[in-house]
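In: Predicted model follows, preceded by the sequence.
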Amino acid sequence: MTGMTSLWIGGAPLLLASTSRTRRALLESAGIPIETQSPGIDERAVEAAAMDLPPLDLARRLASEKSLAVSRAHPERIVLGADQVLDCGDKVFHKPVDRAAARRQLQALSGRTHRLHSAGALAKGGEIVAGFAVIAHLTMRALDDDAINLYLDLAGPEVLNSVGVYHYEGLGVHLFERVEGDHSTILGLPLLPLVAALRRLGYLAF
């Protein structure tokens, strides 16, 4: 290991089957070189076909479908797919389509504890070679309509890209009173099981 200048020893960078800036930033902060490519899958169609799966398994399925879609096009590369599923009570929530849907979702989560199921899947040669999934529990403050509207005004349309209608790494932190779970899990990519899998597969120097 003497003389090494890089943690990554896997040759070509990790190929992230996503265009998420948050996931990219998480990987780069961990010293993992990445390239990105959109998986081009219909997530709603995958969910519809797997509607009987519990939320954690649905997150695994979505992550796997993303990584496999990109891996088939780049079989020589190690590909990472990741996804999140949010459930509260007996309801699974999806990314809101507009501000009105975002408001309804925040009203439904207000004052309650919900679960974020974050999963990742590594693929190579069109096959899954490692997978992991972690759950975080988040308790949202009781929010009145004025607070919800102000938050949506301040946060802007980017919150529509979040399954929970919040960017916890930004203004979304103000919505919560208690959080149980690793920070990277909440952001949609559990880093500890990911780096453990990459280390086991021989892509990291230590």
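Out: Okay, I see it. Residues are numbered from 1 along each chain as shown.
In: contacts and neighbour counts: CA atoms only from here.
Out: Will do.
In: Please name every helix or strand in contact with the longest strand seen in the chain.
Out: For the chain, the strand reaching the highest residue count under DSSP state E is reported as strand 127-140. In terms of contacts (3 or more Cα pairs under 8 Å, 6 or more residues apart in numbering; DSSP states H and E), strand 127-140 is packed against helix 55-73, strand 113-124, strand 176-180, helix 183-186, helix 191-200.
In: mind listing what's buried in the helix or strand just after the first one?
Out: This means helix 55-73. Of the helices and strands lying after helix 55-73 in sequence (DSSP states H and E), the nearest is strand 79-88. For strand 79-88, burial by neighbour count (16 or more other Cα atoms under 10 Å) applies to 79, 80, 81, 82, 83, 84, 85, 86, 87.
In: now the residue nearest the centre of the chain: how far from residue 7?
Out: Central residue of the chain (Cα atoms, centre = their mean): residue 188, 2.5 Å from the mean position. Distance from residue 188 to residue 7, counting by Cα to Cα, to the nearest Å: 23 Å.
In: Kindly report the same for residue 100.
Out: To residue 7, residue 100 is 45 Å away according to Cα to Cα.
In: here's the one I want to compare it with:
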Amino acid sequence: MPALWTASEKLLLASTSATRLGLLVGAGLSVETQSSNVDERAIEQAAQSEGLDPPALAARLAAEKALAVSSRHPGRIVLGADQVLACGSSVFHKVDDREAARRQLQALSGKSHALHSAGAIAIGGKVVESFVTTAILAMRPLTDEAIDLYLELAGPSVLHSVGVYQYEGLGVHLFDSVEGDHSTVLGLPLLPLLSALRRLGCLSL
């Protein structure tokens, strides 16, 4: 049987995200995962002092993750990815508990926000490819009762998502419209990634 992935070793994803892994496996790629263990908040603070906008921040986070794992495995093709949610002038982060999730959904209710998803490929401790795509999501107006019901139905898994919703699951009920690629919403832009891997000679298709 012909092989789609042609590199000598599997793609190394600098993340333990099940969603990102699922996207890559679904696209037929050979993948292994390893946590980057980077301090995302420290990277964000440094980026803010440099005046980076949300798309550039997403790119910086993806690059730092890729570089962290590439430094440990210099011979591997390493993929870092990250996503930044911006609503107006505010950047939102993952939350620690249900009450914080409730406040975040209240803040996003009835508004449109941007999801900036970035990827970076590092080889030998250098970023050789990087890309950022953006999706615009319009959340419908939500009552407090609707928010509480959603959080009850979705459970603690919402704390793993930057927007405290999981669009690929129950979170789809929260929106009126979405503009952008589905993989961008899920946090890993597949089309620019596949183009980059073709340029690197890793794909036969």
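Out: Ah, there it is. All values reported here derive from a predicted model rather than from experimental measurement.
In: Quick check on residue 100 and residue 7 of the first structure: which one has the bigger neighbour count.
Out: residue 7 (15 against 9; other Cα atoms under 10 Å).
In: Surely residue 12 of the second structure is within a strand?
Out: Yes - using DSSP: H, G, I helix; E, B strand; the rest coil, the assignment for residue 12 of the second structure is a strand.
In: ok, residue 191 of the first structure touching residue 183?
Out: No - using Cα atoms under 8 Å, residue 191 of the first structure makes no contact with residue 183, being 9.1 Å away.
In: higher neighbour count, those two?
Out: Neighbours were counted for residue 191 of the first structure and for residue 183 using other Cα under 10 Å; residue 191 has more, 18 against 15.
In: List the contacts of the more buried one.
Out: Contact analysis of residue 191 of the first structure by Cα atoms under 8 Å, 6 or more residues apart in numbering lists 26, 27, 184, 185.
In: How about residue 173 of the first structure?
Out: residue 167.
In: So it versus residue 87 of the first structure, what's the distance?
Out: Distance of residue 173 of the first structure to residue 87 of the first structure, given as Cα to Cα: 19 Å.
In: again, but for residue 4 of the first structure
Out: For residue 4 of the first structure, the distance to residue 87 of the first structure equals 44 Å [Cα to Cα].
In: now swap in residue 33 of the first structure and tell me
Out: According to Cα to Cα, residue 33 of the first structure stands 32 Å off from residue 87 of the first structure.
In: before we move on, what about residue 184 of the first structure?
Out: According to Cα to Cα, residue 184 of the first structure stands 18 Å off from residue 87 of the first structure.
In: go on, residue 161 of the first structure?
Out: Distance, residue 161 of the first structure to residue 87 of the first structure, by Cα to Cα: 17 Å.
In: in terms of contact, does residue 78 of the first structure touch residue 126 like I think?
Out: No - between residue 78 of the first structure and residue 126 there is no contact under Cα under 8 Å: 9.7 Å.
In: what's the burial count for residue 98 of the first structure?
Out: By other Cα under 10 Å, the residues close to residue 98 of the first structure number 11.
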